[in-house]
Structure formats: C-alpha cells, structure tokens
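1. No sequence on hand, only this structure:
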C-alpha cells in the first residue's frame, strides 16, 4: 500500500478538527492527528508575522491524496494554506492495510 501524509497548519484546534472530521467522514483520510501550540514566523504581504497555529496530519493513500488535498483547501480558513503531501517510505503492513480499508478515491458523496 502506497501511503501518504498530508501536512497542514490551522489557526486553531477547532478549525483543524472541523476539517479532520470532514475528511475522515468522507473517507479521504483514515485518521487525523492535531498537534496543538506551534508558533509560526513568516512574511505575509511584506510584513513579518507571528502566529499561534496547530498542525494537522492526515494519513491517506496515494490514490486519495489529490482529492484529500483539494478538500482540505476547500475547507481551509486561510487564503493561502500550507498543504503539503509527504511520501512515506514505509509503514507497518497492518497499519497500511487499515489505512487502505478506511479510505477511497473521491471520498463519500457530499450531500
């Protein structure tokens, strides 16, 4: 199973959890981890910024990755969100099989 990790940052635990619940319910990601309390320093529109953020990590398959990234972007509160696809060199075979069983390309129909 070709697993991928999608990394994104959010302004709050609540906003990250809302997206996590959506993409797991739609079967685009098998599971999500939210890592709270991160400080980000970056330049935005010519101004140095500092923000408290959280990290959202989503486990998925290669076949679901593009749909997952598009859904995260559609639901994300930032104008230009960080959404990064990270290839995984390996995973426990039982975990990989579980991720595969929990996800499906295109997710579930929205409605």
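-> Looks like it arrived, so ask away. What you see is a predicted model, and the numbers here were worked out from it, not measured in a lab.
2. C-alpha only now, for contacts and for neighbours.
-> OK.
3. burial count for residue 101?
-> Residues near residue 101, counting by other CA atoms under 10 Å, number 12.
4. That one: what secondary structure?
-> helix (DSSP: H, G, I helix; E, B strand; the rest coil).
5. Okay, it and residue 76: tell me how far apart.
-> 26 Å (CA to CA, to the nearest Å).
6. next one: residue 22
-> Taking CA to CA, one finds residue 22 at 11 Å from residue 76.
7. Comparison target below:
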C-alpha cells in the first residue's frame, strides 16, 4: 500500500487534503510545514510549503494522482509514491476500509 508524498503551497494544503479524504482517495492525509530550496527555471528559490502524506491503496492511487494534479496550482507538482515494505496489519486493514 502506498503513501504519497506531495508538496503544496500552504494555502492549498487543507483543500487538497480534505478533498482526498472526502472522495475516499486517501484514508488519512498528514500535513507538515517545511521550507523547500529548489532550482526552477535556472534560479534558486526558497519557499514555505506544506508536505502532505496521503495514505492510500494501490487501486486508488491513479485516481488520487489525477485528482491532485487537477487541484495543485503548480505546473510541475511534486508527487512521489512510496510503497511500504512493512505495515502494521491493523493499520493496513483500516486504510483499505477507508479508501475505495
């Protein structure tokens, strides 16, 4: 089961997180605040961002990816999938029941 790492402007984080949970594309979305330093169009930028960690399922991943892309304000959003090698069975069951 995947966890999806997404960075977004702080003002967009709540809407994206709530949409993913409301539409049952994620069982839970954690929000963390961070500062990102990155290169964009040849220049170094530093911005405050929110990191969203969306807990989803294999079957919902493609729909989650598509939904985030429609909601995200950036042309090239940071969306990365991490697959757990190990997960607590009771958590995996809850996640599966909460998504799809």
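-> Done, it's in. Since the model is a prediction, treat every value here as computed from it, not as a measurement.
8. any idea what residue 91 of the second structure aligns with in the first structure?
-> Here residue 91 of the second structure is matched to residue 95 in the first structure, going by TM-score structural alignment.
9. what about that match, which helix or strand?
-> In this assignment (DSSP states H and E), residue 95 of the first structure forms part of helix 93-102.
10. For that helix, which outside residues touch it?
-> 1, 2, 3, 27, 29, 30, 31, 59, 60, 61 (CA atoms under 8 Å, 6 or more residues apart in numbering).
11. Could you identify which of those residues has the most neighbours?
-> The most neighbours of any of these, using other CA under 10 Å, belong to residue 29, which has 32 neighbours.
12. Who are the contact partners of that residue?
-> Shown in contact with residue 29 of the first structure (CA under 8 Å, 6+ apart): 23, 58, 59, 60, 61, 64, 68, 99, 102, 103.
13. Go again with 7 Å.
-> Taking CA atoms under 7 Å, 6 or more residues apart in numbering, we find residue 29 of the first structure in contact with 23, 58, 59, 60, 68, 103.
14. Where does it sit, in terms of helix or strand?
-> Short version, using DSSP H and E: residue 29 of the first structure is in no helix or strand.
15. if I look at it, how far off is residue 90 of the first structure?
-> 17 Å.
16. How about residue 102 of the first structure?
-> On the measure of CA to CA, residue 102 of the first structure and residue 90 of the first structure end up 18 Å apart.
17. got it, and residue 6 of the first structure?
-> 15 Å.
18. Looking at the two, which one has more neighbours?
-> Neighbours were counted for residue 6 of the first structure and for residue 90 using other CA under 10 Å; residue 6 has more, 22 against 11.
19. Just to check, that one is in contact with residue 82?
-> No: using CA atoms under 7 Å, residue 6 of the first structure makes no contact with residue 82, being 9.9 Å away.
20. Need the counterpart of residue 60 of the first structure in the second structure.
-> With TM-score structural alignment as the criterion, residue 60 of the first structure pairs with residue 56.
21. Please name the spatially closest residue to that match (chain neighbours excluded).
-> residue 26 (4.5 Å; CA to CA, 6 or more residues apart in numbering).
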